[in-house]
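K.L.:
got a structure for you, letters missing:
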């Protein structure tokens, strides 16, 4: 007799990987439950403009995420808002127990697509002024700095995207780059370097931010052309400056760390079919070790993971 309280598959995460998995799982005949702790689309929802998703030339991240969510829901996927704490094997290894803050759920298979969260830069005052001058999302918080000066920490694709977005609203943008070059793709580099609103400070880092309730001083540490270290303290009116940190991601792999192999950066190591060492567990998207983390690759991961899960539970043949 089938236990209706046991899901065919539980999908953790509502980014492109998780929602793509939900779409493919329902089409394969599974009954997926998506556990989401964020808005539709996950981190993609915080992206101002997505212009590299095939077939869609110009769309906001929030709209793309909502379209994916609506598609999965239309096909029959169910959703629950909760935070996953851990995932374990139960009942002789035949079922998974997904432990959430709101309770426990059981499933024959799990697709873990919880993604990654922003990495902190580590400067003094970063934690203290989080949400009060220090931010990790330009599209989320950029409007609070309309007409103000902002700093963006980082030199990769996301940092350049953040700087270009902030250049639309801030009075000036300073991109603080530790290295002597930008690591972003050429189109982004060219856009940043040609923008009159963006100043790039190479071989520079933020040493700290200071103030009372809001940031009033930003301390920069640099190396000049002769290799001599310099220290510069910039003063602002309280609340007149913002610091946006964009220095990479931290994979949210803790709930599956006992069930899957992690690489030296904490990303889940998967096989080509998105499976891991524990049978029935599949990982997809930004949480796994992959050479490219984009919406399109995450969606592809989700499709593969769902198809693999369907085969695992016996819905699809080999």
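P.N.:
Looks like it arrived, so ask away. Here the structure is a predicted model, which means the values were calculated and not measured.
K.L.:
CA only for contacts and neighbour counts going forward, please
P.N.:
Noted.
K.L.:
Relative to residue 59, how far out is the nearest residue to residue 57 once chain neighbours are set aside?
P.N.:
Among residues not flanking residue 57 along the chain, residue 51 sits closest, at 5.2 Å (CA to CA, 6 or more residues apart in numbering). Per CA to CA, to the nearest Å, residue 51 is found 7 Å from residue 59.
K.L.:
which stretches of this protein form helices?
P.N.:
16-27, 61-75, 138-141, 157-166, 186-194, 295-312 (DSSP state H).
K.L.:
Just say which of those helices is most tucked in.
P.N.:
helix 16-27 (a mean of 30; mean count of other CA atoms under 10 Å).
K.L.:
helices or strands up against it?
P.N.:
Applying 3 or more CA pairs under 8 Å, 6 or more residues apart in numbering; DSSP states H and E, we find helix 16-27 packed against strand 6-12, strand 32-36, helix 61-75, strand 103-112, helix 295-312.
K.L.:
take the one below as the second:
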């Protein structure tokens, strides 16, 4: 029996992927959405979201993703659990293979696989995610009004996070393992001159301390002397970068030096006709749920126009 060819397949079920599913579903394209390794994306580990339009009282991350999933399902979206382990973009239709061996053919592909924050790898870091440990100051900074927080990192991302947190926190301490920051000079100067920010240089995080319910402090190690110190705090923001989930497409799509899929300036089109990318896998600037949803809408409209042209 000849295998059915999908009009459009969407990889990823974060805000970008599910928004793309809603729009392609409403266009009667009957999209297939592949969950990936983290169904729901990074918002599944976000306890409270207060800046997504339409929810004046805020909403929990998992609840928001469940609502988006239900909305996509309302428009005849099909879901497939699992990961895409192989993708052949050199043939038409495109060929995808899941980890269970199932093969999927599609005329258009929307990549919404997102990005993962890089973590330190400490068990305590994982234990207190959403309980005082975060990788997004824009998302969670509001909850630390008049409290003391630490930012871990030495690049521009860490500087931006620290400066943003001064709008809320009473004190922000930046921890960096080297003597000098890797950030641009102007960002470093802004941090060094801010009266709310103090620095802990040549230090690494040994442990994040807590009472079982929330973060209460941090344990640091001096990389030169080996001295261990503990300081109290209310939150720890990890700002050591993000890793886009684009490895599968290396050698097939244009990917920048940081691992993000490159898209056209005026659309979500990639370097291969019929393949579109949206959300954090191609956005290294904003990385917000609402901007991911916006690019998911763009990718759906771009895919719909592409399919009209090839029919």
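P.N.:
Structure received. Keep in mind that this is a model prediction, so the values were computed, not measured.
K.L.:
still on that earlier bit, with distance to residue 223 of the first structure as added columns, please give the helices and strands packed on helix 16-27 of the first structure in CSV.
P.N.:
As requested, these are exported to CSV (distance: least, CA to CA, whole Å):
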stretch, distance to residue 223 of the first structure
strand 6-12, 44
strand 32-36, 44
helix 61-75, 37
strand 103-112, 43
helix 295-312, 37
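K.L.:
just so I know, which of these lies nearest residue 21 of the first structure?
P.N.:
Residue 21 of the first structure lies closest to helix 295-312 among these, at 4.1 Å (CA to CA).
K.L.:
related to what we said a few turns ago, and the residue nearest to residue 57 of the first structure, how many residues sit next to it?
P.N.:
13 (other CA atoms under 10 Å).
K.L.:
Pretty sure it sits against residue 161.
P.N.:
No. Residue 51 of the first structure is beyond contact range of residue 161, at 11.7 Å (criterion: CA atoms under 8 Å).
K.L.:
quick one: contacts for the residue nearest to residue 57 of the first structure?
P.N.:
57, 58, 59 (CA atoms under 8 Å, 6 or more residues apart in numbering).
K.L.:
For residue 46 of the first structure, which of the helices and strands packed on helix 16-27 of the first structure is the nearest?
P.N.:
helix 61-75 (6.2 Å).
K.L.:
roughly how far is the closest one from the heart of the chain?
P.N.:
Distance of helix 61-75 of the first structure from the chain centroid (CA atoms, centre = their mean, to the nearest Å) equals 17 Å.
K.L.:
Please name every helix or strand in contact with it.
P.N.:
helix 16-27.
K.L.:
returning to what we had before: want to throw the helices of the first structure into JSON lines with distance to residue 35 of the first structure?
P.N.:
Formatted as JSON lines, those follow (distance: least, CA to CA, whole Å):
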{"stretch": "helix 16-27", "distance to residue 35 of the first structure": "9"}
{"stretch": "helix 61-75", "distance to residue 35 of the first structure": "12"}
{"stretch": "helix 138-141", "distance to residue 35 of the first structure": "23"}
{"stretch": "helix 157-166", "distance to residue 35 of the first structure": "26"}
{"stretch": "helix 186-194", "distance to residue 35 of the first structure": "34"}
{"stretch": "helix 295-312", "distance to residue 35 of the first structure": "14"}
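K.L.:
For residue 246 of the first structure, find the nearest of the ones you listed.
P.N.:
helix 157-166 (5.1 Å).
K.L.:
Measure how the closest one sits relative to helix 186-194, angle-wise.
P.N.:
40 degrees (axes from the mean of the first three to the mean of the last three CA atoms, to 10 degrees).
K.L.:
Can you tell me what residue 268 of the second structure aligns to in the first structure?
P.N.:
Mapped onto the first structure by TM-score structural alignment, residue 268 of the second structure lines up with residue 274.
K.L.:
can you pull the contacts of residue 219 of the second structure?
P.N.:
By CA under 8 Å, 6+ apart, residue 219 of the second structure lies in contact with 205, 206, 207, 208, 209, 228, 229, 230, 231.
K.L.:
The closest residue to it other than its chain neighbours: neighbour count?
P.N.:
Nearest residue to residue 219 of the second structure, sequence neighbours excluded (CA to CA, 6+ apart): residue 230, at 4.4 Å. Neighbour count for residue 230 of the second structure, taken as other CA under 10 Å: 15.
K.L.:
In contact with residue 230 of the second structure, which residues?
P.N.:
Applying CA under 8 Å, 6+ apart, the residues near residue 230 of the second structure are 217, 218, 219, 220.
K.L.:
For residue 16 of the second structure, see how far away the second one is.
P.N.:
Looking back up the chat, that one is residue 218 of the second structure. Using CA to CA, one gets 35 Å for the distance from residue 218 of the second structure to residue 16 of the second structure.
K.L.:
Then the first one?
P.N.:
For residue 217 of the second structure, the distance to residue 16 of the second structure under the criterion CA to CA works out to 35 Å.
K.L.:
Same question for residue 106 of the second structure.
P.N.:
19 Å.
K.L.:
next one: residue 139 of the second structure
P.N.:
For residue 139 of the second structure, the distance to residue 16 of the second structure equals 17 Å [CA to CA].
K.L.:
same check, this time on residue 110 of the second structure
P.N.:
To residue 16 of the second structure, residue 110 of the second structure is 10 Å away according to CA to CA.
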